[in-house]
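>>> below: sequence and its predicted model.
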Amino acid sequence: MAKRTSPQALPTGVRIRNNCVQIYFNHRKNAYRITLPHPATAEGISAAAKIRSELITKAKWGILTDDDIAKAKGLTAKDSIITSGVLFQEVAQRFLTHCDANLDTKKGYVRILEHHWMPDLALVPIAQINVDMLRDLIAQRDFKTAKTLNNCLTPLRGVFQSAIEARLIGENPLNLIKNKKVQIDLPDPFTRDEMNALLSWLDANLQDDDRLYYWYYELAFWSGMRPSEMIALKWDDVDWFNGTLHIHQSRVRGIEKSATKTHKARTLYLNDRSMRAIEQLKQLCERGKKSQYVLICPETGEPFFNEKPPRLRLNDAMKACKIRHRPAYNARHTYATMLLMDGVNPVFVADQLGHSLQMLMKRYAKWMHGDKNKLEIAKLNTK
């Protein structure tokens, strides 16, 4: 006969109650106390520790069901009370597992599901969730903006789409819940005079290693690259002979991505100002720590984690020059509007920005005719 172990030897979360082995653990304010059909022997206790570990793992990933607990207790499906159907949390986990979005987007989906939808839907069979239930939940959540609601509906739609693909439901209940209309603001570029004032201040006030930030903004204003593209740019992407850059990567929160925001690689043609910026950055690189990246953070000596350090420099310049505050990203808008107002072919501008022509016209139509709009409105004042 196998010997029982002493209480001191029991694994974490395993105890003996009334000569039976019991496991216990807490997860997200839920307390689990499960008596197992195992003898209070060393073998039984070892098996209990393994079962506990498996259940905790499932609870962590949101896929622990009543069926799992019943099985641990040694009950059959007929013996246990199990809610019929696959639960919402199980389908949500499948959706996240098979979702082909990038890591950053997936993390956002996890946060949305956990905060907004799991508290009410996790243990509800997916087939029992209907449009009225979802409308009630949306009303209870009181989303502050239409954009927030739309963002939160995206992973929820994905969960129900996964359920359709698995033939768990016949139609997506969210088909009857439409996204709210969101007002899209026009780009807010710096004027050419504002841009020149900002660059002059940066040129005059940034010294030593901080000079990099002056050339950063020379490149930003005169190339139209996104910040995520700039901090991912490598020397291998520079074609010195043809005066171009190969834009095909991005860097977001320190994570290198082998694609741009729009998943569209492009050849960016350098002008005199952006070419000079690249040349000066090359000299800074040769004098400092050698790197494959064009832009290295002066404070860390490593590739930029994000665009916050250069953004703070431009904030200082705007404050010093008494220029109305705008996001540093608007250097890209400035480049686009300068090209359009100077009469550059919109097809070329779209290619430089990595936009479709349709998107360019949608966003920048106001600037596509340069000062001709003023001439047209002036006709109203003539007799």
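Received, thanks.
>>> CA atoms for contacts and neighbours, from now on please.
Will do.
>>> quick one: contacts for residue 231?
With contacts taken as CA atoms under 8 Å, 6 or more residues apart in numbering, residue 231 has the following neighbours: 250-251, 293-296, 303-304, 306-307.
>>> reformat the residues you listed as JSON lines; add secondary structure, distance to residue 161 and neighbour count.
Formatted as JSON lines, the entries for the contacts of residue 231 read as follows, by DSSP: H, G, I helix; E, B strand; the rest coil; distance: CA to CA, whole Å; neighbours: other CA atoms under 10 Å:
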{"residue": "250", "secondary structure": "strand", "distance to residue 161": "30", "neighbour count": "22"}
{"residue": "251", "secondary structure": "strand", "distance to residue 161": "30", "neighbour count": "24"}
{"residue": "293", "secondary structure": "strand", "distance to residue 161": "41", "neighbour count": "19"}
{"residue": "294", "secondary structure": "coil", "distance to residue 161": "42", "neighbour count": "22"}
{"residue": "295", "secondary structure": "coil", "distance to residue 161": "42", "neighbour count": "26"}
{"residue": "296", "secondary structure": "strand", "distance to residue 161": "43", "neighbour count": "23"}
{"residue": "303", "secondary structure": "strand", "distance to residue 161": "39", "neighbour count": "19"}
{"residue": "304", "secondary structure": "coil", "distance to residue 161": "37", "neighbour count": "24"}
{"residue": "306", "secondary structure": "coil", "distance to residue 161": "34", "neighbour count": "18"}
{"residue": "307", "secondary structure": "coil", "distance to residue 161": "36", "neighbour count": "19"}
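>>> structure B:
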Amino acid sequence: MGQSEKIRGTDGRHCRVGSCPPARRQMARWRALQGGRRHVVGEFAGRRKMGGIMGARHSGAGIELRKGVRSETIRIVFQYQGKRCRESLRLAHTKTNIAYATRLYGEVVNSIAKNSFRYKDFFPNSKTVKAMQKPQPATPRKAPPRPTTVGQLLDDYLRIAERNLALSSYNNYQQVAQTHLYPKWKQMPAASVTARDLRTWIMSLTVKRKTIQLILTPMRNAMELGVTEDLLEANPFDSIKLSKLLPREQRTSTFRADPFDIDEIEAILLSCSREEDRNMLQFAFCTGMRPSEYIALQWKAVRKDRHYVAVEGAYVDGETKNTAKTPAGLRNIDLRLGALAALNGQLPYTAQDAGLVFVNPTTRQQWNGDKPIYKRWKEILETAEVRFRNPYQTRHSFASNLLMLGANPLYVASQLGHADTTLVMRTYGKWVHAGLEDDKRQRLLQLYRQSNEKRVDEFPRFD
């Protein structure tokens, strides 16, 4: 601060710094220090002149003029690497120095914009440069994320399937995953699975095509989920053609309808020790209902006065559904003499509750799926000394017996819940022209003649 500069004293009069009494000089310095704050752009415009009280003022963008007790500095302010930087130049507030600082500020800003700025080249004595040159503590390296495995994708897909699919479908996929997919693929990174890996694995499976398709479906969908979530670039299943991988014998289903003839049906019914078992199995033989359908049958669906029963749903995997396996599955089935007799025999056991027609005789509760039925069925066939076939063959027996009696294939398809005759002719075609020897026709008619008297002549007569 020059000797000619005036400072307002405590008495309000101006005096030169060098000529002020000590008390007045001390008070003037205190007042000057109170004004040492930084001012925003334009604060001093028209109010203060250079050489006034200590402090800071702007002189254009990025330039601050700072005045101390004994010196003046010009500060350059700029943004670098997301931080506000301030560098002071020990220069008096002359026009030449201010112009120099302005040019320097411009060079700094331009260098930063061109990514060529080097801090120490512009401000070699800056504390910031020294801080930047200090060795930085090593940042611990994070372990790279573990790659997504096939098992994780399967878990994600099965959670979605549980919400969106029928319970029976979800249970099938869950069982397939536990049996076939997790043991083989659970720990493998999904991105490393190739079409070659899949082909080798598929060709090692010894089951039939239908089972292979069931095994592959949840894994294919899981891998597709990985593509959707950008975890995989492509689904390796897209290049898999199952028909080109399986040998002929594996592509062809070994399923054959194996119905019971009238001798076997009568032996099975006579071997039932409980009347409720006999009623249920006779009803199954004479309606062609699936096990899941007749264990869900309600008395309200029995229309004796109109000579039919209505299939209104099914009980599958612990869940009663008001839907059927196929769109045509919700249907009306004409009552036949054997089915009507079974319903009449069941009246004393369950009709009073007006609920389910058939229940488990042991627990008096709804049959819990077809497994308990399968166990009881096996015992009855052993007693009857009839070659074992699964309970679903009662449905095939119904279809084949109607065709042997002369029923129209399209009518049989509608009673089974099929939309057309394709499956009927492929599965039961050989029984369309099969003959009935001895008294077998009459014995079949005792079970399969319609209860509606107006339709007793449904089948053609063969003399």
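Now that the structure is in, tell me what you want to look at. Quick caveat: nothing in here was measured; it's all calculated off a predicted structure.
>>> let me see the TM-score of these two.
After superposition, the two chains reach a TM-score (TM-score structural alignment, normalised by the length of structure 1) of 0.66; 286 aligned residues with a CA RMSD of 2.9 Å.
>>> please enumerate the helices of the stretch 1-150 of structure 1.
In the stretch 1-150 of structure 1, helices defined by DSSP state H, counting those that start in this stretch lie at 42-60, 66-72, 88-98, 103-112, 118-121, 131-141, 146-165, listed in chain order.
>>> may I see the ones you listed organised as CSV, with distance to residue 373 of structure 1 added?
As requested, those are arranged in CSV below (distance: least, CA to CA, whole Å):
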stretch, distance to residue 373 of structure 1
helix 42-60, 60
helix 66-72, 67
helix 88-98, 49
helix 103-112, 41
helix 118-121, 52
helix 131-141, 44
helix 146-165, 32
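>>> pick the one among the contacts of residue 231 of structure 1 closest to residue 81 of structure 1.
Looking at these and their distance to residue 81 of structure 1, the nearest is residue 251, at 49.6 Å (CA to CA).
>>> structure 2: which residue goes with that closest one?
Taking TM-score structural alignment, residue 251 of structure 1 has residue 315 as its aligned residue in structure 2.
>>> look at residue 312 of structure 2 and give its secondary structure.
coil (DSSP: H, G, I helix; E, B strand; the rest coil).
>>> hmm, it is touching residue 320, no?
No: applying CA atoms under 8 Å as the test, residue 312 of structure 2 and residue 320 come out as separate, 10.3 Å apart.
>>> ok, these two, which is more surrounded?
With other CA atoms under 10 Å as the criterion, residue 312 of structure 2 and residue 320 differ in neighbour count, and residue 312 comes out ahead with 18 against 14.
>>> what's the single longest strand in structure 2?
Identified as the longest strand of structure 2 according to DSSP state E is strand 72-80.
>>> just checking, what packs against that one?
Contact analysis of strand 72-80 of structure 2 by 3 or more CA pairs under 8 Å, 6 or more residues apart in numbering; DSSP states H and E lists strand 63-67, strand 83-89, helix 95-113 as its packing neighbours.
>>> in structure 1, what stretch matches the last one?
Here helix 95-113 of structure 2 fails to align to any part of structure 1, judged by TM-score structural alignment.
>>> tell me what that helix is packed against?
With contacts defined as 3+ CA pairs under 8 Å, 6+ apart, the secondary structure elements packing on helix 95-113 of structure 2 are strand 63-67, strand 72-80.
>>> the longest one maps to which residues in structure 1?
So the one you mean is strand 72-80 of structure 2. The alignment of strand 72-80 of structure 2 onto structure 1 (TM-score structural alignment) covers no residues at all.
>>> quick one, that strand and strand 83-89 angle?
Taking axes from the mean of the first three to the mean of the last three CA atoms, to 10 degrees, one finds strand 72-80 of structure 2 and strand 83-89 inclined to each other by 160 degrees.
>>> go through strand 72-80 of structure 2 and flag the buried ones.
Neighbour-count burial for strand 72-80 of structure 2, with 16 or more other CA atoms under 10 Å as criterion, is recorded at 72-78.
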